[in-house]
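>>> After the sequence you'll find the predicted model.
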Amino acid sequence: MFRHVPGLFYSPSATWNRIHDDIERSPCNFIPLLLLGSLIPALCIYYGASVAGWSLFGSEQQKFLSQRSAAMLAVAVWLAYVTNIVIMGWMVRWVLFRTPVRPSALRGMAFATFLSMPFMLGALAALLPERWLILLVIPIVAGYSALHLYLGLPIFMRLSKTKAYFHATCILAVGLLTMLVVGLFYLESWRALAPPGDYQGIEEERIEQTLP
């Protein structure tokens, strides 16, 4: 499944056909891509928050998380991506309940996994967490994922384009709601479990390191 990822960016229609054929042969082949691909945003968030430092909105001071807190945030991000795709697999199956060939939940998860690839790769921006870069990347990856939804749904699910557009719009609405709810759940879970102190400034860390 990893070999299909580059094709999503330069030959999407042919790639969606190849993805369809591979999932037909082995419905669980997408799982390694899901588990390993979700590590990209998790590791990038860890590096950006604990090593590179963030300039938070409303402040010009560079801040960072402790390694322990950043590691917990990375785990929360990984779980959020996996949870979101599992839920969306069932949501895709639910939205397409009246189609001639209703997809299984696994098939829906495979579809959601490839739709999330722009978000996974776009998380590389967290390695250099500048505000202007984040604001630039978010609409690009969201737009590209939505484009693949409308392009890939009729190919992957073998639907007519007329009906696929309606179903794709429903999936888009459900996906936005799911992403928001899952993201807030894991964010609040991290805030509840992470060590106190939140972000520290660079000068604060240096002072702590010099103390005996």
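Yep, it's here. Residues are numbered from 1 along each chain as shown.

>>> When you work out contacts or count neighbours from here on, use the C-alpha atoms and nothing else.
Fine.

>>> mind listing what's buried in the strand or helix carrying Leu135?
Using DSSP states H and E, Leu135 maps to helix 131-156. Residues 134, 137, 141, 144-146, 148-156 are the ones in helix 131-156 that count as buried (16 or more other Cα atoms under 10 Å).

>>> And for stretch 6-26?
So stretch 6-26, judged by 16+ other Cα under 10 Å, has buried residues 8, 12-13, 15-16, 18-20, 23.

>>> ok so Gly58 is a helix residue?
No - read with DSSP: H, G, I helix; E, B strand; the rest coil, Gly58 is coil and lies in no helix.

>>> And the contacts of stretch 75-93?
34-35, 38-39, 41-42, 102-113, 171, 174-175, 178-179, 182-183, 186-187, 189-190 (Cα atoms under 8 Å, 6 or more residues apart in numbering).

>>> Mind checking which of those residues land in helices?
34-35, 39, 41-42, 105-113, 171, 174-175, 178-179, 182-183, 186-187, 189-190 (DSSP state H).

>>> Make a PyMOL selection of the buried ones in those residues.
For the buried members of the ones in helices among the contacts of stretch 75-93, the matching PyMOL selection, counting by 16+ other Cα under 10 Å, is:
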select buried, resi 34+39+41+42+105+106+107+108+109+110+111+112+113+171+174+175+178+179+182+183+186+190
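
>>> ok, the buried residues of stretch 6-26 vs Gln61, which is closest?
Leu8 (38.4 Å; Cα to Cα).

>>> helix/strand/coil for the closest one?
Per three-state DSSP, Leu8 ends up helix.

>>> what sits against it?
15-16.

>>> if I look at it, how far off is Gly175?
Separation of Leu8 from Gly175 (Cα to Cα, to the nearest Å) stands at 20 Å.

>>> Likewise for Asn84?
Distance, Asn84 to Gly175, by Cα to Cα: 8 Å.

>>> cool, and Gly53?
The value you get for Gly53 to Gly175, if Cα to Cα is used, is 30 Å.

>>> next one: Asn17
The gap separating Asn17 from Gly175 is 23 Å, by Cα to Cα.

>>> on that earlier part again, tell me the one of the buried residues of helix 131-156 nearest Met120?
Val141 (9.0 Å).

>>> for comparison:
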Amino acid sequence: MLLSHAFGLFTHPEDEWVSIKKEHEHPTRLYVAYVVVLAAIAPICAYISTAHFGWSIGSERLIKLTEISALQMSVLTYLAMLVGVFALGYAINWMAKTYGAKEEHVPSNGIALAAYSCTPLFLAGFALLYPVPWFNAVVFLAAACYGAWLMYDGLPIVMGIEKERAVMYGGALLTVALVILVSTRVGSVILWNLGLGPVFVSG
């Protein structure tokens, strides 16, 4: 089962990458059975916490989003995550030949690397049930660092390249990931200006 890899990536990542490489799952099945499921964790938890729990900064009053606004934000976040993973997977395959990958002809490898490397970020979504900004920031920062390490660790195994090339390949992919992140932020600003911004209420 694809979801079993999520646990293995935290306990024995190198063995898990070898197993993932051997599977050669079809990209569509991998996307639907893994990314679509795990990417839903953060939006669902964010909806629950922002619409029902609320948050406060310092001694300020409790702040919540209206249920419609929270649902709207969660759906948009979910779609952005799905697009982001796909874009990163596409970039991995697109750059493969440049960095001498021997497995660039296998279309599932890019999506597999992107999807499984994002596992810590997917699971970090549970932290949103405790809507304290500094706590969420620390959890997601730690998850992003571990996700970056997972990608670096998995590149030589899944794509069949030398460990030395994985440093440059991984650096290029992290740059792509940052561009994707900035693009989502810009997209958020545009959508908010179009009237799709958050609607706050006092708790």
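Structure's in. What do you need? Everything numeric in this text was worked out from a predicted model, so none of it was measured.

>>> hang on, the earlier thing: just the buried residues of stretch 6-26 of structure 1: which are in helices?
Using DSSP H, those in helices are 8, 12-13, 15-16, 18-20, 23.

>>> dump the residue contacts of the nearest residue to Val106 of structure 2 once chain neighbours are set aside.
With Cα to Cα, 6 or more residues apart in numbering as the criterion, Val106 of structure 2 has its nearest non-adjacent residue at 7.5 Å, and that residue is His24. Neighbouring residues of His24 of structure 2 by Cα under 8 Å, 6+ apart: 106, 108-109.

>>> Make sure His20 of structure 1 is actually in contact with Phe156.
Yes - His20 of structure 1 is within contact range of Phe156, at 5.2 Å (criterion: Cα atoms under 8 Å).

>>> Tell me how far Pro32 of structure 1 lies from Ser38 of structure 1.
10 Å.

>>> Give the buried residues for the helix or strand hosting Val77 of structure 1.
Element membership for Val77 of structure 1 (DSSP H and E) is helix 67-95. Buried residues in helix 67-95 of structure 1, counted by 16+ other Cα under 10 Å: 69-95.

>>> same deal with stretch 48-57 of structure 1?
Applying 16+ other Cα under 10 Å to stretch 48-57 of structure 1 flags 48-55 as buried.

>>> Out of those residues, name the ones that lie in strands.
Counting by DSSP state E, those place 54-55 in strands.

>>> Mind picking the one among the buried residues of stretch 48-57 of structure 1 that's closest to Phe119 of structure 1?
For the buried residues of stretch 48-57 of structure 1, the nearest to Phe119 of structure 1 is Gly48 (16.2 Å; Cα to Cα).

>>> so the closest one touches Trp54, yeah?
Yes - counting by Cα under 8 Å, Gly48 of structure 1 touches Trp54, with 6.9 Å between them.

>>> joint contacts of the two?
Counting by Cα under 8 Å, 6+ apart, the shared contacts of Gly48 of structure 1 and Trp54 are Pro129.

>>> Identify the residues contacting the residue nearest the centre of structure 2.
Nearest residue to the geometric centre of structure 2 (Cα atoms, centre = their mean): Cys118, 4.2 Å. Contact partners of Cys118 of structure 2, counting by Cα under 8 Å, 6+ apart, are 85, 144, 147.

>>> Let's have those residues in TSV, adding distance to Gly197 of structure 2.
Output for the contacts of Cys118 of structure 2, formatted as TSV (distance: Cα to Cα, whole Å):
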residue	distance to Gly197 of structure 2
Val85	24
Ala144	26
Gly147	29
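
>>> ok, so of those, who is nearest Leu62 of structure 2?
Nearest to Leu62 of structure 2 among these: Ala144, at 28.6 Å, using Cα to Cα.

>>> To which residue of structure 1 is the closest one aligned?
In structure 1, Ala144 of structure 2 lines up with Ala142, judged by TM-score structural alignment.

>>> Excluding chain neighbours, what is closest to Arg18 of structure 1?
Spatial nearest neighbour of Arg18 of structure 1, chain neighbours left out: His4 (7.8 Å); criterion: Cα to Cα, 6+ apart.

>>> That neighbour and Glu204 of structure 1, how far apart?
46 Å.

>>> Who has more neighbours out of these two?
His4 (16 against 11; other Cα atoms under 10 Å).

>>> Return the distance of the more buried one relative to Pro118 of structure 1.
For His4 of structure 1, the distance to Pro118 of structure 1 - Cα to Cα - is 13 Å.

>>> list the contacts for the counterpart of Thr113 of structure 1 in structure 2?
Mapped onto structure 2 by TM-score structural alignment, Thr113 of structure 1 lines up with Ala115. Contacts for Ala115 of structure 2 (Cα under 8 Å, 6+ apart) come out as 31, 34-35, 85, 89.

>>> Likewise for Val137 of structure 1?
122, 125.

>>> Also Val36 of structure 2?
Val36 of structure 2 neighbours (Cα under 8 Å, 6+ apart): Leu82.

>>> how close does it get to Val139 of structure 2?
21 Å.

>>> any idea which element Lys64 of structure 2 lies in?
Going by DSSP H and E, Lys64 of structure 2 is part of strand 63-65.

>>> show me what contacts the residue nearest to Ile134 of structure 1 when sequence neighbours are not counted?
Leaving aside its sequence neighbours, Ile134 of structure 1 sits nearest to Ala125 (Cα to Cα, 6+ apart; 6.6 Å). Residues in contact with Ala125 of structure 1, defined by Cα under 8 Å, 6+ apart, are 44, 133-134, 137.
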